[in-house]
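Q: sequence? don't have it. structure:
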């Protein structure tokens, strides 16, 4: 039954992509809105790039520590301990990468949805709510789907 979470995960990724495309197709607003949105976007991306460099280094160190602890404290022959340590560290790194991908895409869409939400609010509050909720939901769906 391994195919069930795989298919559900792929469907959730597809739905997140649909939500992102919905948000990113919306009007970006007036030039003043776009100017503010671009400044926010640049700041958010600079923050994410710096944060992710630090997290990547820490994730590699944590994976090495996890592998070392499992190898040193594991039971069985050395080949079995090495295999368990290596696979666990690799799974940890894959999880960290998936988490990073969902965070980056989620932040990208959320920041890009700001001016689109403001622009939609000039037309109707319902449309603004729809744009903002869908923009925020991208991150949630990606976190869950990539963990499957």
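A: On my side now, so go ahead. Please read these numbers as outputs of a predicted model, since none were measured by experiment. Residues are numbered from 1 along each chain as shown.
Q: drop to CA atoms for contacts and neighbour counts, all remaining ones
A: Will do.
Q: Can you name the residues that contact residue 112?
A: Counting by CA atoms under 8 Å, 6 or more residues apart in numbering, residue 112 makes contact with 24, 37, 41.
Q: now the host helix or strand of it, how far from the centre of its chain.
A: Secondary structure from DSSP states H and E places residue 112 in helix 78-121. Between the centre of helix 78-121 and the centre of its chain there are 4 Å (CA atoms, centre = their mean, to the nearest Å).
Q: Included below, for side-by-side comparison, is a second structure:
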């Protein structure tokens, strides 16, 4: 790896940490705002309790699935041939990869373990973003409502809180994504593309899962509230 490449990797890592620090600062700014009246907090506590219950149930459902998928992902290295970088790193001839079975097996084991760990890492980062993003969204809602109640600059304050609550999730996503991808490049070097397959799959798969489940949960809550309103 050249000096320039090492410098650029350090720059990317620095950007990742800056994104995470900025996300922490945004969260701190949101939580420092007032929550509003007792009546507002009473309604908000019901919303918060429902959101946290959903997140806890989601976490308990996802973790066993991730363990099973990570094991299955390990064995995918026996279906496909290594990438060019992996072949170069382990001295494998792509025209005849079975010429050196020991090198091929070593590459498969190392890449398989890396791919599974990267999958867990990507899914874990995605889960962190979803969990913390949902929590800060719930926390910011009542504070935005309170900010609009008084003061000449109430709309500016409300927009500031809204911006901070939404940008927190974006900065957390960017920071963790850059950090995870760069860590894999540093550890695996030429074989990084094979391992990054697991990282990308874990992050996107979990994001899709949480998105679909979130829509179902929201719709179920909407229908339930509608039925309660009609009955009462």
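A: Ah, there it is. Remember, predicted model here, so these are calculated numbers, not experimental data.
Q: Quick check: TM-score for this pair?
A: Once superposed, chain against chain, the TM-score is 0.93 (TM-score structural alignment, normalised by the length of structure 1); 148 aligned residues with a CA RMSD of 1.3 Å.
Q: Now, the contacts of residue 112 of structure 1 that are in helices?
A: Using DSSP state H, the members of the contacts of residue 112 of structure 1 that fall in helices are 24, 37, 41.
Q: Next, name the residue at the spatial heart of structure 2.
A: residue 126 (1.7 Å; CA atoms, centre = their mean).
Q: my guess is it contacts residue 203, does it?
A: Yes - the pair residue 126 of structure 2 / residue 203 is scored as a contact, 5.2 Å apart, by CA atoms under 8 Å.
Q: Give me the buried entries from the ones in helices among the contacts of residue 112 of structure 1.
A: 24, 37, 41 (16 or more other CA atoms under 10 Å).
Q: Could you pull up the residues touching residue 180 of structure 2?
A: Here residue 180 of structure 2 is in contact with 121-122, 199 (criterion: CA under 8 Å, 6+ apart).
Q: okay, now residue 19 of structure 1: neighbour count?
A: Applying other CA atoms under 10 Å, we find 20 residues neighbouring residue 19 of structure 1.
Q: Identify the residue of structure 2 aligned to it.
A: Mapped onto structure 2 by TM-score structural alignment, residue 19 of structure 1 lines up with residue 26.
Q: I figured that match hits residue 168, correct?
A: Yes - Residue 26 of structure 2 is in contact with residue 168 according to CA under 8 Å; the separation is 5.9 Å.
Q: and residue 124 of structure 2, what does it touch?
A: By CA under 8 Å, 6+ apart, residue 124 of structure 2 lies in contact with 202-203.
Q: Kindly report the same for residue 118 of structure 1.
A: The neighbours of residue 118 of structure 1, taking CA under 8 Å, 6+ apart as the test, are 29, 33, 128.
Q: And it, what's its match in structure 2?
A: Aligned counterpart of residue 118 of structure 1 in structure 2: residue 145 (TM-score structural alignment).
Q: how close does its match sit to residue 33 of structure 2?
A: Counting by CA to CA, to the nearest Å, the gap from residue 145 of structure 2 to residue 33 of structure 2 is 11 Å.
Q: now swap in residue 106 of structure 2 and tell me
A: Distance of residue 106 of structure 2 to residue 33 of structure 2, given as CA to CA: 55 Å.
Q: Please say which of these two ends up with more neighbours.
A: Ranked by neighbour count (other CA under 10 Å), residue 106 of structure 2 and residue 33 place residue 33 first, with 17 against 12.
Q: how close does the more buried one get to residue 41 of structure 2?
A: 13 Å.
Q: next one: residue 72 of structure 2
A: From residue 72 of structure 2 to residue 41 of structure 2 the distance is 46 Å (CA to CA).
Q: again, but for residue 186 of structure 2
A: According to CA to CA, residue 186 of structure 2 stands 47 Å off from residue 41 of structure 2.
Q: How about the match of residue 19 of structure 1: what's its closest non-neighbour residue?
A: Once flanking residues are discounted, residue 26 of structure 2 sits nearest to residue 164: 5.2 Å by CA to CA, 6 or more residues apart in numbering.
Q: How about residue 140 of structure 1?
A: residue 106 (7.8 Å).
Q: ok, the counterpart of the one you found in structure 2 - how many residues close by?
A: Matched across to structure 2, residue 106 of structure 1 falls on residue 133, judged by TM-score structural alignment. Under the neighbour criterion other CA under 10 Å, residue 133 of structure 2 is assigned a count of 21.
Q: What is the equivalent residue in structure 1 for residue 45 of structure 2?
A: Using TM-score structural alignment, the equivalent of residue 45 of structure 2 in structure 1 is residue 38.
Q: ok, now which ones touch that match?
A: Residues counted as contacts of residue 38 of structure 1 (CA under 8 Å, 6+ apart): none.
Q: roughly how far apart are it and residue 101 of structure 1?
A: Distance, residue 38 of structure 1 to residue 101 of structure 1, by CA to CA: 21 Å.
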